[in-house]
Every structure is written in C-alpha cells, then in structure tokens.
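> sequence first, then the predicted structure:
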Amino acid sequence: MRTDVAVESLTGGDAVVESLKRWDVDTVFGLPGVQLDQLFDALHRRGNGIRVIHTRHEQGAAYMALGAAASTGKPAVFAVVPGPGVLNAGAALSTAYACGARVLCVTSTVATAQIGRGNGALHEIPDQTGYLRGLTKWYGRATSAAEVPAVMDEAFRQLMSGRPRPVAVEVPPDVLAQRAVFAPQVRPAVPARPLVDASAVESAASLLMAAKKPMILVGSGARHAGPDLTRLAERLQAPVVSRTQGRGIVPDTSDYSWSAAMANDQWADVDVVLALGTRMTQLREWGTDKDLSVIRVDIDYPEIVRSGPPRLGIVADAADFTAELLALVEARGFQAVDRREELRRVRTDFAATLTQTIQPQTDYLRAIRAVLPDDGILVDEMTQVGFVARYAFPVTHPHGFISSSYQGTLGYGFATAIGVQAANPDRRVVAISGDGGFLFTMPELSVLAQQQIPLTTVVFADGHFGNVRRIQERSYGERFIASELHNPDFVQLAQSFGIRGLRAEGPAGLQDALATAFAGDGPTLIEVPVRIEDMASPWQFVHGRKVR
C-alpha cells in the first residue's frame, strides 16, 4: 500500500454513506431495522449534509424516493431492511421501473453465513436477490467492506447511463459492521452517451421534411429535449403528443403541445411519426398501415423494435438526436407549411368537449391550475380526477406532472408527492387522491407533520373505490362487492396529526381552499366530498382510440 496517500479505517456502513456523499445524495428516505443499524449509525456519525427522512412504512420510503427522482431527474435513495422491508417496497420499485426513475434501493440481507441456507433467520425470504433483479435494471451485493465503494459506484453508473431505471444494492449486516482501510475515493466517470449516426439523421430529416401531416410522440426519455423539440415542432409544423410521462416537455401553453387524447381522432391522417424516448403505446393501440412511416429514437434498443420494426430505428439519446436533427433542418432552411391554425383548433375543440362532457373533473382540474404556479407540480392518483388529469391538466414544464405510467399503482400518489415536495422545497406541489388510494399511505401524514413538508394534498372522498364501483355498475349488473369504503373525517384526521385540515365544496371551493393552503406555511389536507354518480366516465378519451 502506498504510504503517501491518506487512508482511513471505515465500516461498511461508513463506506455506503461516503459513497452517497460522493454522488451528491442529500436525502435518504428510510425505515431503520436491525440489519441496517450500522448504516443508520453511520448516517448519524458521517452523514453531514445528508438528511434522513424516516417513514412509517417501507412503501412510503420507496415511493418518496420515486417522487424525488421523478420530479428532478436525479438519483434518489431509500433504505429498508431485507425480507418484509424489501417486499413492502416492491410496488414502489415496480412503479419506478415503469416510470424510468433513477431510484436506488439500499438494503441488507441475513448474515453472510446464513444466506441461502433457509434456516429461518430474521427477515429471511427465499431468493431476495432474484426478487430485486426482477424489479430493477441492475443489482449488486458487497461481500466485504472493501467492496462497498466499487459496488455503490457501479450502482450510480447504472443509474446515470443508458435508460433510467431503479437499481438495488445489498450489503449484509456483518459487512456493514466490518472495517477496512480505504484511500480517498474518486467518483468514476459516467459512460458517454452513444454518438448520433449522421446518416440516420439525414434519413429522418428526409422523411419528416417530405411529410404532409407529421406527428412527434414523446415519453420520459425526451424530458431533457424540450427547447430544441419546440423549435423542431415549429419547423416541421408537427404536434408533440404525450400521454403521461412526456407531458410538459413542450409546454401546454404552446399550440404544438397535444395530450394523447387530443390526437385520437388525428392519427388516421398522420403520414410520418417521430417517436422520441417513448414506449409508443399509441402505435399498438391506434394501429398502423403501409402509408405510415415510423421513426423510433431510443437509447434502449429493445424498445425500438418492441412494437415491430419501424421504418427507421435509431439508438440515441433523444435530446442529442433532436439537437442534430434540428440543426440539419435549420441548415437546409426548411419550414413546413403553416398548420398553427389547424393545431390550435384541435386544442380548442378538445377543451370545449371536455367542458361539455367530462364534469366535474375538468372544472376541478381548472381550479387547481388557476392557483398552482407555473413551476408547480401535480401528482396524480388512480382516481376519477386523476384519470382526467392525464389528458386535461395543462402542464408547463417537463417535471410538472407525476404519474405512475403503465403500472397504474393505486395508492402511490400521496407518499410519492411527499418525496416530490421534499426534493422541491421551493415549488408548490399538489397531490390529488381518492379516499381509497389515500388511505394506502395515510400514516405518512406523520412525516409531513414531523418534517413540516409543505405538501398540499387533495382527497376526493366519495366513499368508494370509484372505478371498481363504476365497472361493477356497468359491466356486472350492479352487483356491488368490496367497493364501498368506511372513511374517517379527513379534516379531523389531518388536524389530529397537527396538520391544517380544510373541507371544500365544488371546484370554486377547492380553488379557495388551495389559495388558503398556499398562503400559509406547512402541510395542508383538503377534503372534497364528491359522488361517484356525479362523475362523468373519464375513459372515452383514454380508450376511445381511432384504429387505422
């Protein structure tokens, strides 16, 4: 060993904390337990600059990390015990996987000597490693304290390169306690993004500049492409369409920004589609024909061919490709025939249709938008207002709308929104939940109170699992079962935690209550009594796609 380099004796837990600091992690969401004692002690001793937010349930810790990652694009970390702790966090990990969120799960195992023996050690479950591998992009285990920095660095390299998805690290309790001598660690470089193929850019430009009715579809992989994407849309006179994960990349104040529902009836006329960083679910649902040319750009090659071979498939980062394509289109002086009036009319007609048909959800969302600042963030839920928010809530920046993507995780919203607000203390965040979904993680009200996180939570209370009841009514002859709820008084519930509790009647009442919440400090819960019978079905604009 070199003698001119400063070395330090650290525990494995210390090495985990130093790795988090090396990668600029400032918050750990977690719930301590015996296999993590050495880690939490290290966070106390060495975690200068790292805030620990401890939750009432492991799912809360994991959802909060999801919210922090989804709303910032940066890695977020949660720590839970093995076995039941990891299992409790599973729904949030699967949601992070669906959303492409940079979430790091730090957990432990049974003692090294007990791994795989099936002796019934505390918190032992069969094949925890396999479980974690199924829910993450990458998994690693440190088998000695000396291995911890390398394993942690690889976890962050995986988070920061390629397609964003969660990763997991296991550190056995004896390894967390073990000591080793470490030289100062240097953060390794993140692998470079793939170079953009110039010939592919040429081919894509030729198709798009020859198109009469082009369309651009975007997902979470294009969130960092916004300014160039807006200019490209103007050059091509193409609407930019997103379902949930790409909302706000082109702000909804622009004529070129469409929700996927606006595009339902326009798809049949599209001749060239450019898909950037998206699973492109629309391609499978709306259909294709021989007259449609598809250009797919994704950093994850399997995604490009998942729905069948495109006319042109390009492995690239969406923002890098967009910048190259825009530069080429501008260099050629190309400007498509002006379609702004047509694009604006689609938006205007759709807004009018919502006003006439999807009520009162549309008015509730307009009340929220009227008060929420432009840089604010809305977190949805699997609830009647949340479903409509996917296509009716105006989003003004790429991280302004947080949803659960294809996982559709009932109950994710409230705890996820706590993580969003914790990671964005200077922004206003509103969570919308139904009474059923809210009660999944309701105990995390204690986190709001203890940490004084200024989240505003709106609970639309109808006394039912509303969507279940609607399905039972319409498809099962009103044979209602397991859909009715027994609720607390949500205002009194909030107040019992020391949180401001308000009740609002109707959209105007909600707007006033939000203004009151935003005028004060600390967290607020607003209960909005509603009736499922009064809610229009949101599904005609989610499933009413026009198939070619």
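Cool, got the structure.

> for the rest of this, base every contact and every neighbour count on C-alpha atoms.
Noted.

> surely Ala260 and Val240 touch.
No - between Ala260 and Val240 there is no contact under CA atoms under 8 Å: 9.2 Å.

> give me the element Leu43 is part of.
Under the criterion of DSSP states H and E, Leu43 resides in helix 37-46.

> alongside the first one, take a look at this:
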Amino acid sequence: MSEVPPRAATAAALLIDALRRAGVRYLFANFGSDHPAIIEALAADRERGLQAPAVVLCPHEYVALSAAHGYAAVTGEPQAVLVHTDVGTANLGGAVHNAARARVPVFVFAGLTPFTLEGELPGGRNTHINHLQDTADQHALVRQYVKWSYDIRTGRNVPQLVGRALQLATSAPAGPVYLTGAREVLAEEVPVPEVAADRWGPVARVPAPEAVVDELIADLQAARAPLVVTSYLGRTQSSVDKLVAVAERLGVPVVEYNAEVLSFPHDHALHLGDDPHPFVAAADVVLALDTDVPWIAASAQPPAGAKVYVVNEDPLQESIPLWYLPADHHVRADSGLVLDQILDRLPAGEDPRAARRAAEAAAAGRRIRAEHERAAAADMAAGRLTPATVARVIAGLVDEETIVLNEAISVAPEVWKHLPRTLPGTLYGNRGTSLGWSGGGALGIKLAAPDSTVVAIVGDGTFYFSVPSATYWIAQRYGLPVLTVVLDNGGWNATKRNLRRQYDGGAADRTDRYWVNLQQSADFPGIAAAAGQARGTTVTRFEDLEDALRAGLDDVAAGVPAVVSVRLDPISHQAEDPV
C-alpha cells in the first residue's frame, strides 16, 4: 500500500512519511502556529488508516525531549520531537544538552516563522506573533549541542533530508539533530521522490587496530594491578556479558564511575564500586572504556609509568572544549567490538596471574560492600530516613528486573551502593547535567519497556526541574505509570557541597548562608495528583517508609502514577532574606 499520494504531496506529508518509513514510532509534539501543514498531513494519514508515527502531546518541550531521550536510551532508536519556532526551541532548554552529552539519537523539528507577509504564498504571515518570532538565527539556540542542523528550503528533497538527519543522529557518536521549515515550504506541494529508506543506515561500527588490541592484552596479562573504568558501556546491553567474560578471564576489576547504565553486575566479585580514585592511584594498567571522565585529575591519577588506554567512540571528547587525558593509546572504536577482539585473542587455559588478581580484587570488593553494609545498618537500626535507608527499603521491595532511574545528584552514589542492580537495562542515569531529565526520561523508558516496573529516585531540586505539571499530565494521559521517590533534603546539596569544597569554613559555611534552602513545604505528591491524578504520600517517619513505598509500587502496577516524598534531614536552616 502506498503511504503517500502516488504523484504529489506537501512537504509536511513527505516529512511525516519519511519519519514513518525510517521506523520512527512516536512524535513527542508541542504544536504551534507553524505546524498546520503537519497537522493536516497527520489527519489525512489517519483518514487513510495510517496510525504511525503516533502523536504524544507534551505540554512542555523539556519533557518532550527528555521522553525521546529515555526511549532512545532503552532502544537505541531515534524518535521525533516537534516544537514551535524559536520559543519552543528555547523551551527545550537543558534537555538538548542532556541528549548531546548522553549521545542519544533524537530528531528535533521546529517550524520557522513565515517568510512572506502579503499573501504571496499559502502559509504566509497572518498574525502579529509571526513577526515577533522572526529571529536572526534560530538554529543558534541549539547549534552547539546538535550534530547537524539544516532548514528545509524546498519540499523536493525532504525525504533525503530526513534520511541524512537520522543517519547522522544514529552514527557513532550518536546525538540529536535539528531540522526546521517555514509554513510556506511545509505547505508546498511537490512530486513524490523515490527514496529508499533502508539505504540511509548509520556508519558501520569500528574495531580497534589489531596491534593495539594485542598490546592491551599483553599489558593486562602482565599487570600487577590493572583496572577497567567505565560509565556507559552497557548502553549496548550485549556488551555487559562480554566485559564480565574479559574481566574474569584476565582477573581485572571494574569500577563504574558516574554510571549512566549498568555496565557490570553490582554483585560480581570483580565489581569495585563507583569510586575509581583509590584504585587508579595504585594501578599499573588502566583501561578507560566508554567513559567521559575516568577520574578527576585533581583527586588522583595513575602513577608514573602506568599504561593508560582510552577506548571510546570519541576518545578525544571533541565536543568538550577543555578536556585532556594523557594516555598511551586513544582508540576510536566500538567497545563491544573491542571486547570481542580481546576474547577472540585470549589463549585458552588458566592463568595463575589472573587468578591472583581476581582474588585480590574480590577481597577489596568485599571490604567495600562490608563498609556499605555497616553504614546502612547503623541508619536502619536507628530508624533514620537517609538516602541509604530509602534505597535499602526499595531494594527489598523490587525484583531484579525493575528498572531504576537515579537522578538523586549529590546522593546518587549512595543510592547505587544500597540499591544494586545486576541485569543490563535495569539502571539509567543522565550523563548530561541539566537536572529534571528523569521526569520525561522515565516516561520514555516506560514507553519503550511497557511491561517493566519503572522507579525514578530524584532529589527535591530535581523534581522541581522536571516540569512535573507536564510530566504527570503525560503519564496519566498515555498510561505511563512510574513510581517517583523524592529524597527531599530541603535544598540543593550539590551547590552546598561545592561551596564547602572551595570555601570550607568560610563565611557562608560558618553562618549557614548558602542560599540553597528550598524548605520542605512543597507537597510533591499533591503536585503530581493535581497534574495527572497521581497517588502518593509524604513520609516523615522511618516506620512509615516501607508501607508507603509498597503502596506506590501497587499503584503503578495498577496503572496509576505514584509519588512518595521522603523528608530527610534538611541541609540548611538559613533564614530568608527580607524582601
């Protein structure tokens, strides 16, 4: 069946058809005055029985892009985000930063203000806002975050532009792309070009040079204290088992630093937690595998003479202006292929050196986990509401297949220490730094994994940033129930911590004047209930925690979004400035 008229179509119809043919399933849309031709094309599709791509209405653009980001994080498949001219593009805000830093493929389309104003062409300016939305360079709002941006200038090559956009978005390193089109162009009726959607695939994955792989294997085999540091190898879920196999065969421990996904099972004997610095400082071979910042140079560095390998799709982090990591080899390669290369070259049989390294690493891992246990046990025994006790209680209520998002920021490491995940695809974080991603991100993940229980753990500041009025409206409208657990410490702890790192004991620290105090007066479950009929409660006593969390999990199992807000000790008691 032909999915567009056989001889002619509008540019807007060709745009939608090209996305459909490329496999895009969802349009996360916030429509505006620039989209009449697109809306008409979608309506005509529905009349002809074409239901894809499905439209997911999003009252805020930040949530729309975050949802597309979450969907791509699970599936690797780019979805489309439609926004309104310059103002809708501006409302994407930090979400486009997140998508860029996380290297997720997303297709963003925005209209441009009409370029005729005397009735010369269909779609020309017809309201005063068309003048006010005319900017000198709309693309500048996102240019430093997108891999490619362009403007549709004629409908005659729209399928080719969509093909190029998605090809660039999905080629490593993946990322968002941005396409625009004015109303006059979108309304243009043109002959339908013949374009094969299956000939616009991403660039092929690249292995490492064989000589480098052989040198890496030899160095790891001979090492006294080797170390693998990773943050997002598990984005390709099949790579997790490969890393486990390499680590076991070579007796090499793994640290997940600032984990975006699960890259190594947390209960594995060779897992050494999330802090690389004690081990980096003593390592003689370090493999930085799919990680942006394997260690903080001001905290620890490998000793002189240590061999360092950086393996990444972008080993020089070309999108970050100030970044460097001295290494013996910077290797631009696909991590999964590199692990295959290592496994293919490893000789059969037991290696006593590997067994010794594995035993030493396992002992270190046991010490780390024992310390975590002691810290949490003390809080549990005392009945304190802390990130550790909340994570421990959640861990006792969910199964190993539950998907957990962690955007708790300053206490995110505490969450992973006490809520360990073991299966690929059950842990997600945000490699970007624009807080609030988990609101829409959790919805996109639930959309991609509808049969999974999804739990998002956030801070109170994160909850505000997530645009909850839009997040919970979408959750209720489209049946995307997620349990959100808010760790409410009454403010921005990351800001306080950074102040103390730089001015410990200074005037702000001595007098509790951090200006981070958000109080603990907001009814977070009430906000979600008002926006999307979510259920929930606020917990102020440890003895009520388990029942509240259990009820929240029951709610999402029944298809209802839920929010459990947990009041922790406040980080500041600063009085407000008089205003």
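Looks like it came in fine. Small disclaimer: the values here were computed from a predicted structure and weren't measured.

> where does the TM-score land?
Superposed pair, TM-score by TM-score structural alignment, normalised by the length of structure 1: 0.87. Supporting alignment: 525 aligned residues with a CA RMSD of 2.9 Å.

> follow-up on the earlier one: give me the helices and strands touching the helix holding Leu43 of structure 1, please.
With contacts defined as 3 or more CA pairs under 8 Å, 6 or more residues apart in numbering; DSSP states H and E, the packing partners of helix 37-46 of structure 1 are helix 12-22, helix 173-177.

> roughly how far is the helix or strand just after that helix from the heart of the chain?
Sequence-wise, the next helix or strand downstream of helix 37-46 of structure 1 (DSSP H and E) is strand 51-54. Here strand 51-54 of structure 1 shows a centroid-to-chain-centroid distance of 21 Å under the convention CA atoms, centre = their mean, to the nearest Å.

> pull up the aligned stretch in structure 2 for the helix or strand that strand 51-54 of structure 1 is followed by.
With elements assigned by DSSP H and E, the helix or strand that comes after strand 51-54 of structure 1 is helix 58-72. Matched against structure 2 by TM-score structural alignment, helix 58-72 of structure 1 falls on residues 61-75.

> got the buried residues for the matching stretch?
Neighbour-count burial for stretch 61-75 of structure 2, with 16 or more other CA atoms under 10 Å as criterion, is recorded at 61-74.

> nearest residue to the middle of structure 2?
The structure's structure 2 has its C-alpha centroid closest to Asn430; by CA atoms, centre = their mean the separation is 3.9 Å.

> helix/strand/coil for that one?
At Asn430 of structure 2 the chain is in coil, as set by DSSP: H, G, I helix; E, B strand; the rest coil.

> what is the equivalent residue in structure 1 for it?
With TM-score structural alignment as the criterion, Asn430 of structure 2 matches Ser404.

> contact partners of the strand or helix carrying Ile471 of structure 1?
Per DSSP H and E, Ile471 of structure 1 falls inside helix 466-475. Where contact means CA atoms under 8 Å, 6 or more residues apart in numbering, the residues beyond helix 466-475 of structure 1 that reach it are 383-384, 478-480, 483-484, 532.

> got the buried residues for that helix?
Quick answer for helix 466-475 of structure 1 (16+ other CA under 10 Å): 466-467, 469-470, 472.

> now the helices for the stretch 351-500 of structure 1?
Using DSSP state H, counting those that start in this stretch, the helices assigned to the stretch 351-500 of structure 1 run over residues 361-371, 384-392, 413-423, 435-438, 445-451, 466-475, 490-496.
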